[in-house]
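> My questions are about this predicted structure, shown below with the sequence.
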Amino acid sequence: MTLPEILTHRAATQPDRRAYVFVNEDGEETAELTYAALHRRALAVAAELSRHCAPGDRALLLFPQCLDFIVAYFGCLYAGVVAVPVNPPRRGRVQEATVSIVRDCEPAAALTLSSLAALKSTVDELCGAPAWIAVDAVPAADFTPVEVGTDTLAFLQYTSGSTSKPKGVLVSHGNLLANQAMIRHGFGHDADSTVVGWAPFFHDQGLIGNVLQPLYVGATAILMSPGAFIRRPALWLATISRYRAHTSGGPNFAYDACVAQAARTGVPEGLDLSSWQVAFNGAEPIRPQTLCRFSETFAPAGFRESAFHPCYGLAEATLIVTGSRKGAGRRTLFADVDELAHGRLTPRTDGRELAGSGTALPGGTVRIVDPDTLEPRATGEVGEIWVAGDHVTQGYWKRPEATAETFPETFPGARFLRTGDLGVLAGDELYVVGRRKDLIIIRGRNHYPHDLEHTTEAAHPSVRPGSVAAFTVPGAEQEKLVVVAEIKRDDRHDADPAEVAGAIRAAVTREHDVALGALLLVRQGELPKTSSGKMMRAAARDRYLTEGFTRWPQETERTAP
């Protein structure tokens, strides 16, 4: 059954079961949807859409984090309309990525809330005048869902734009079903596996993992906003405890944020994380030190280290590609840094600690390929991660050249996805070591930006975690290594700039045997990031070369090289 058919079935067989519950920043339940209510409201939205759109037309989903988004999404699926989730404007400002998406997808309709009517003129200026539908005001109506097949396009999942402009990934109904089956198998889900999530619904982790997976297995999802998590990381853990969640997770920084808050205010009294069986970690580099600190901090609250579930995925594979085995916890190894710089994985007890991202899930294939010769690499050799399976999507919207490049038919009998990520297999475990476009090569040695960034963060406590960018720019004789590091807002008036800079330069030289060509200490919030928190290194490099950054401590002095 496709997802629309699954929802129809659940509405008929368990109409009163709570599918989704939304909690606010105080942990209070503010909205809920039973399977029957979601089905009924989605049919009404589909009926309204059918008055303005034909199957295959695109519809923007312009929502803050709320359950009406889910109603709109399934309304699109029922109507055969291609949903296009986007990051909604905040404080009256439309993000550059959102502008690009709106113009690119050529929407026939925009689904939103009555309270966001003021956005209509902005959207009209960008893409004409699509039909404007306030989902919370759509009257009840009967509708017969449009028949779809596994090859029918379900929605466009735009990439985060961390290395280029967002591209619309063509996700079919078959892709969704294949990836949902992989998640269910990897996470060990059933109808009793309550999920807690806060990732944005317009992001693949939030939509595919936290919204669609619970419906696929017939479970309940407890959802909250990303803003609530950012302001109160402990609320995430309290919600897991309160609802006895089986599964929850996020990028690596989410676990760091919880540890940091616990260091300031202590572990909340009464917190019980013993129900948490799958604590997934993905969407950015996984750091072994983060997992250790989180385990040590929250073990008294019942958290088990075996619950950690490192995973790897990307929008072009719908979501998940590899994952740990449930209950196995994390896997790490120590690698010789010099050997890794030359593309070889060689164990060394005092080397760099790498975190595994799990193994290929049933239905999927992972290969490590030389990105230049396109020949398979042997076990233990670094190369580009290639993925095949029914979860690999159809390509990019209106990007035939990019589609041909990223989804080649290089190997007989299989259509692979070139991820652009660099990795290595040790046995069947995947270790992701960097991104090909971000790879820094100095004097013939490979340096992975997130390693340099991690060293910078660890060099001094005033450096803001997750807020460092490393890249190269042209130099007189060779590429020049640049590091831009944000200083914590609370430390910017007390820390000594010379001390911070000295610690960073010494650490980078000591750990990586390379000297920094330029080091910029900047105020918090200067570095560009995607909506999911990924560092936009290309955008940081462009900004360094053009308008420059606001340096710390001279916060009014803007400089560019």
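Looks like it came in fine.
> only C-alpha atoms for contact and neighbour calcs from this point on.
Will do.
> For L3, see how far away the nearest residue to T8 once chain neighbours are set aside is.
Distances taken as CA to CA, 6 or more residues apart in numbering place H39 nearest to T8, at 6.5 Å, with adjacent residues excluded. Per CA to CA, to the nearest Å, H39 is found 12 Å from L3.
> go on, R93?
Counting by CA to CA, the gap from R93 to L3 is 34 Å.
> Looking at these two, which is more packed in?
Remark: of R93 and L3, L3 carries more neighbours, 21 against 9, as counted by other CA atoms under 10 Å.
> can you pull the contacts of that one?
Shown in contact with L3 (CA atoms under 8 Å, 6 or more residues apart in numbering): 173, 176-177, 216.
> Swap in 10 Å and give it another go.
9, 74, 77-78, 154, 173-174, 176-177, 180, 212-213, 215-216 (CA atoms under 10 Å, 6 or more residues apart in numbering).
> just curious, which of those residues is nearest to E429?
Q180 (21.2 Å; CA to CA).
> Okay, one more to line up with it:
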Amino acid sequence: MSGEGPHRGEPRPGRGGRGGGKRGGDVLRLPGPLLRHRAARRPQTVPLLPYPSSAVLGTAGRSHAELDRRARAVAARLGALLQPGSRVMLVYPQGPDLAGAFFGCLYAGMTAIPLVLPAPGATEAVPAAVRRCAPDLVLTGGDTWTPLAVDRNRTAVVEADGVRVGGEPVWRLAQSWRTVGVLRSAPAYQRHHDDGAVGGRLEAAMGHGDLSDVMGELAQAVRLGTDEENVGWIAAVHGVEDAVWRILLPVHLDAGR
């Protein structure tokens, strides 16, 4: 499915070599492999933000092992339907389903385009966003699959939550997942801006290495005592929306190590 504009291209060039090179550490520091590492070493640890009012907002209090299991299941289903490099829109409110779907895209080597719902069922903006972004597939929760006003002859819609993905049990799909290698520069995330009547717009893709570098900067800010609002501001300056840094940063911090 063809898209329009620069959002179909390569990840945007970054400062100081972001998107290429080795800044930010080896492949283990990329968000997907890092979660796999955490799940293997500290499966029951719950990744948290160091801010009491929103400590579990991004990962919703799920352990490394649970996030990894959800991600592997989503990635296995995506891999059966699409090629690596495909673009997947995630239609969820904040919570564990969004976190599992986002990491699942990273595990599958596909680009996540979050469309974060303000509340469960608040799907009015979805049709225009799908037309504008032209994703290869839409992932959404079981409670919103039916009401999504999406032409399924043009765009596949798959239900994915903590129990089933595409109708199959998460535990079974998770066991069938096979590792997909990704480059630091491979597209991982695109931010969608809802501009109302015009249908929104997409920023250029960020690579896996870009996300790793931004999370490294945010983690350093946290270690220096930066408050939650300013951590969010730093993330926004780098093009990472609120829901996404709240998913990735707790795993990067891993306060229980």
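Yes, it's here. Remember, predicted model here, so these are calculated numbers, not experimental data.
> mind listing the strands for the second structure?
87-92, 111-116, 137-140, 156-159, 164-165, 168-169, 187-189, 192-193, 201-202, 206-207 (DSSP state E).
> Quick check: which of those strands is nearest to L98 of the second structure?
Using CA to CA, the strands of the second structure put strand 87-92 closest to L98 of the second structure, at 5.6 Å.
> Just give me the mean distance for that closest one relative to the first structure.
Its aligned residues in the first structure lie a mean 1.2 Å from strand 87-92 of the second structure after superposition (mean CA distance after the TM-score superposition for the first structure).
> In the first structure, which residues correspond to that strand?
On the first structure, the counterpart of strand 87-92 of the second structure by TM-score structural alignment is residues 58-63.
> contacting residues for the residue nearest the centre of the second structure?
Geometric centre of the second structure, nearest residue: F102, 2.7 Å, by CA atoms, centre = their mean. Each residue near F102 of the second structure by CA under 10 Å, 6+ apart is listed here: 32, 70-71, 74-75, 88-90, 96, 110-114, 139, 188-189, 244, 247-248.
> For it, what is the corresponding residue in the first structure?
When the first structure is aligned by TM-score structural alignment, F102 of the second structure is paired with Y73.
> what's the distance between its match and R18 of the first structure?
Distance from Y73 of the first structure to R18 of the first structure, counting by CA to CA: 18 Å.
> Same check on M182 of the first structure?
M182 of the first structure sits 24 Å away from R18 of the first structure, taking CA to CA as the criterion.
> Looking at the two, which has the bigger crowd around it?
Counted by other CA under 10 Å, M182 of the first structure and R18 do not tie: M182 has more neighbours, with 23 against 19.
> Surely the more buried one touches G364?
Yes: if you go by CA atoms under 10 Å, M182 of the first structure and G364 touch, sitting 8.4 Å apart.
> now the strands for the stretch 401-550 of the first structure?
Remark: strands assigned in the stretch 401-550 of the first structure by DSSP state E, counting those that start in this stretch are 416-426, 429-435, 440-442, 445-447, 463-473, 480-487, 518-523, 549-550.
> circling back: what about the contacts of L3 of the first structure, which are in helices?
Judged by DSSP state H, the contacts of L3 of the first structure include 9, 74, 77-78, 173-174, 176-177, 180, 213, 215-216 as members of helices.
> Of those residues - the most surrounded one?
Y78 (30 neighbours).
> any idea how far D213 of the second structure is from A112 of the second structure?
D213 of the second structure is 17 Å from A112 of the second structure, by CA to CA.
> Compare those two and say which one has the larger neighbour count.
Set side by side, D213 of the second structure and A112 show more neighbours around A112, with 28 against 23, by other CA under 10 Å.
> which residue in the first structure lines up with that one?
A112 of the second structure maps onto A83 in the first structure, by TM-score structural alignment.
> OK, contacts around A141 of the first structure?
Residues in contact with A141 of the first structure (CA under 10 Å, 6+ apart) are 40-48.
> ok, so what distance separates the alignment partner in the second structure of V123 of the first structure from A129 of the second structure?
Using TM-score structural alignment as the criterion, the counterpart of V123 of the first structure in the second structure is V150. Note on V150 of the second structure: its distance to A129 of the second structure, by CA to CA, is 10 Å.
> A65 of the second structure too?
Distance of A65 of the second structure to A129 of the second structure, computed by CA to CA: 32 Å.
> Repeat that for L202 of the second structure.
Distance from L202 of the second structure to A129 of the second structure, counting by CA to CA: 10 Å.
> same thing with P114 of the second structure?
According to CA to CA, P114 of the second structure stands 10 Å off from A129 of the second structure.
> okay, and the common contacts of the two?
89, 192.
> what does H37 of the second structure align to in the first structure?
Taking TM-score structural alignment, the alignment pairs H37 of the second structure with H9 from the first structure.
> Contact partners for its match?
1, 3, 15, 35-36, 39.
> May I ask which of those residues has the most neighbours?
Taking other CA under 10 Å as the neighbour criterion, Y35 ranks highest of the contacts of H9 of the first structure with 25 neighbours.
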